[in-house]
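got a sequence here, can you model it:
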Amino acid sequence: MKERPVSDRQALIIGASQGLGLILADELARRGWRVIATTRRLGGELQDRADAWNGMLEVESLEMTSAEQVTALRDRLDGHRLDLLFVNAAIDRGDLPINEVPTEMFTEVMVTNALSPLRTLEALRDLVAPAGTVAVMSSEQGSISRNTEDGYELYKASKTALNQLMRSYATRHADDGHTKLLIDPGHNQTRLGGFDAPLIPQESIPAVVDVLEAQAGAPGLQFLDRHGETVPW
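Below is the predicted model of the structure:
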């Protein structure tokens, strides 16, 4: 597919060094968005993509779990007006039953997957245009009603906590005019999802971007999959 004309739409993607975030940043740039994408370590494939896009994709350094670094990023981006703020960063620490999860591991996963995304949204939300979109990468595994198979209890719990905190965020900021989305991209072949997963990001992420673009301006909070269908809580 050919690149689309450059528009004045601007997106900030938190967590784009690899996997879904990298493909998301690339897909938005391909569609003519101006993209700012963050990574914990500069260089690598994200920088290669940025170089190839000739200014359409910019790279910023960020460790999302550091409140100080999030504040510093906010200061560096002062004056920007975002049409999309998307928090993608997350981790997984394996398939242990909850009684075998060390306290330190539990804290690390919950801080990274639940606390930090919402803390980041709060710090950066004033950069989002009045009709802009605030989105977070969630997962069907965060759905309580669909938790009917064994495994990955800590990761599931962290995504459920993320969804609950996003619900609280949406309630607190109900009148800000922002579209608010939790996105389930499906089970993709990434380092986090495993390379035997049934989906590939190069196919699922364009569908996710279709949803983001279609939902722009929609009121309230929605939990949607890559087809735009509602995921049950």
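
make it CA atoms for all contacts and neighbour counts henceforth
Noted.

list the contacts of the one residue sitting closest to the centre of the chain.
Note on the chain: the residue nearest the mean C-alpha position is residue 88, at 2.3 Å, using C-alpha atoms, centre = their mean. Shown in contact with residue 88 (C-alpha atoms under 8 Å, 6 or more residues apart in numbering): 13-16, 20-21, 136-137.

and this one, so I can compare the two:
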Amino acid sequence: MIDTRKTALIVGASRTLGLGLAAEYLRLGWDVIGTVRGSRHTGLHDLAEVSGGRLTIESLEMTEPEQISALRDRLAQRTLDLLFVNAAITRGDLPIGEVPTDMFAEVMITNALSPMRVVESLRPLVVPTGTIGIMSSDQGSIALNTEGGQDLYRASKSALNQLMRSYAARNAEDTRTLLLIDPGWVRTELGGPDADLSVEESIPGVAATIEGQRGKPGLHFLDYQGQAVPW
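Below you'll find the predicted structure:
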């Protein structure tokens, strides 16, 4: 009997949004590969223990290019229906003129450069009808920035969006779906305790939006309710 279950690789799945997305795809009947940084025990390990073997865990520090290459080699025999990169950091709400150079580099490397390195390296594992997605934010929208604040985080997400758009343009003949997803303002370490949504309220919408775009080539910037986000 042919196994027709789909497989998702979720990069950055140890907690909050990434962990929630891994759990949601398991609930939907998928096999899931989730990455964590280092060897520490995480919520993803707890989830794997009750997954009946459908969740496997890989170690990845995605700011280290050689680790991305090693992950690609380890997964060379796997076929992915979804590659989704969920990773971002913030270092406080400083005006851009007060941001130290090393902080600027750290946030840009983590939030913009590293996700694109993952996409570029692991793309061959994704089936031609599959989906490649990255967790973005409406704070990366230039059109929606009418209040300012969070200068560095906003800039990193705008950079991510621009890089993904360049990637899509360079690969215009690719039949895969490309997604930038805004999960909404979620109560996470990054979103803070006053955010509008819980992970449980955001993630089912994120997964539904991803699935709703399956088979639609090209790049789409959408929120967790499936609505287009202005660039």
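
what does the residue nearest to the centre of structure 1 align to in structure 2?
Per TM-score structural alignment, the equivalent position to residue 88 of structure 1 in structure 2 is residue 86.

do residue 187 of structure 1 as well
Using TM-score structural alignment, residue 187 of structure 1 lines up with residue 185 in structure 2.

ok, that match - how many residues close by?
19 (other C-alpha atoms under 10 Å).

before we move on, what about residue 3 of structure 2?
5.

from residue 150 of structure 2, how far off is it?
From residue 3 of structure 2 over to residue 150 of structure 2 the distance is 46 Å, taken as C-alpha to C-alpha, to the nearest Å.

same question for residue 179 of structure 2.
In terms of C-alpha to C-alpha, residue 179 of structure 2 sits 23 Å off from residue 150 of structure 2.

residues in contact with the counterpart of residue 34 of structure 1 in structure 2?
Residue correspondence to structure 2 (TM-score structural alignment): residue 34 of structure 1 is matched to residue 31. By C-alpha under 8 Å, 6+ apart, the contact set of residue 31 of structure 2 is 5-8, 25, 54-55.

now, which of the residues you listed lie within helices?
Among the contacts of residue 31 of structure 2, the members falling in helices (DSSP state H) are residue 25.

quick check: closest non-adjacent residue to residue 222 of structure 1.
Once flanking residues are discounted, residue 222 of structure 1 sits nearest to residue 181: 5.0 Å by C-alpha to C-alpha, 6 or more residues apart in numbering.

can you tell me the SS state at the one you found?
strand (DSSP: H, G, I helix; E, B strand; the rest coil).

residue 210 of structure 2 maps to what in structure 1?
Aligned by TM-score structural alignment, residue 210 of structure 2 pairs with residue 212 of structure 1.

can you count the residues close to its match?
23.

got it, and residue 17 of structure 1?
23.

which bit of structure 2 covers the strand ranked longest in structure 1?
If you go by DSSP state E, structure 1 has its longest strand at strand 128-137. Using TM-score structural alignment, the residues of structure 2 aligned to strand 128-137 of structure 1 are 126-135.

have a look at how far, on average, the helix ranked longest in structure 2 is from structure 1.
Longest helix in structure 2, counting residues (DSSP H): helix 151-170. Mean deviation of helix 151-170 of structure 2 relative to structure 1 after superposition (mean C-alpha distance after the TM-score superposition for structure 1): 0.3 Å.

residues of that helix that come out buried?
151-161, 163-165, 167-168 (16 or more other C-alpha atoms under 10 Å).

let me have the contacts of residue 88 of structure 1 in a markdown table, adding neighbour count and secondary structure as columns.
Listed next are these as a markdown table, based on neighbours: other C-alpha atoms under 10 Å; DSSP: H, G, I helix; E, B strand; the rest coil:
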| residue | neighbour count | secondary structure |
| --- | --- | --- |
| 13 | 25 | strand |
| 14 | 28 | strand |
| 15 | 25 | coil |
| 16 | 26 | coil |
| 20 | 26 | helix |
| 21 | 25 | helix |
| 136 | 24 | strand |
| 137 | 22 | strand |
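
just checking, residue 230 of structure 1 touches residue 221?
No - here residue 230 of structure 1 does not reach residue 221: they are 10.9 Å apart, not a contact under C-alpha atoms under 8 Å.

ok, these two, which is more surrounded?
residue 221 (19 against 14).

that one pairs with which position in structure 2?
Applying TM-score structural alignment, one finds that residue 221 of structure 1 aligns to residue 219 in structure 2.

ditto for residue 160 of structure 1
By TM-score structural alignment, residue 160 of structure 1 lines up with residue 158.

count of neighbours near the residue lying closest to that match once chain neighbours are set aside?
Using C-alpha to C-alpha, 6+ apart and skipping the chain neighbours, the partner closest in space to residue 158 of structure 2 is residue 140 (4.2 Å). As a burial measure, residue 140 of structure 2 scores 23 neighbours (other C-alpha under 10 Å).

any idea how far residue 140 of structure 2 lies from residue 182 of structure 2?
The spacing between residue 140 of structure 2 and residue 182 of structure 2, counted by C-alpha to C-alpha, is 9 Å.

so what's residue 228 of structure 1 up against?
Contacts of residue 228 of structure 1 by C-alpha under 8 Å, 6+ apart are 208, 211.

that concludes my questions; thank you for your assistance.
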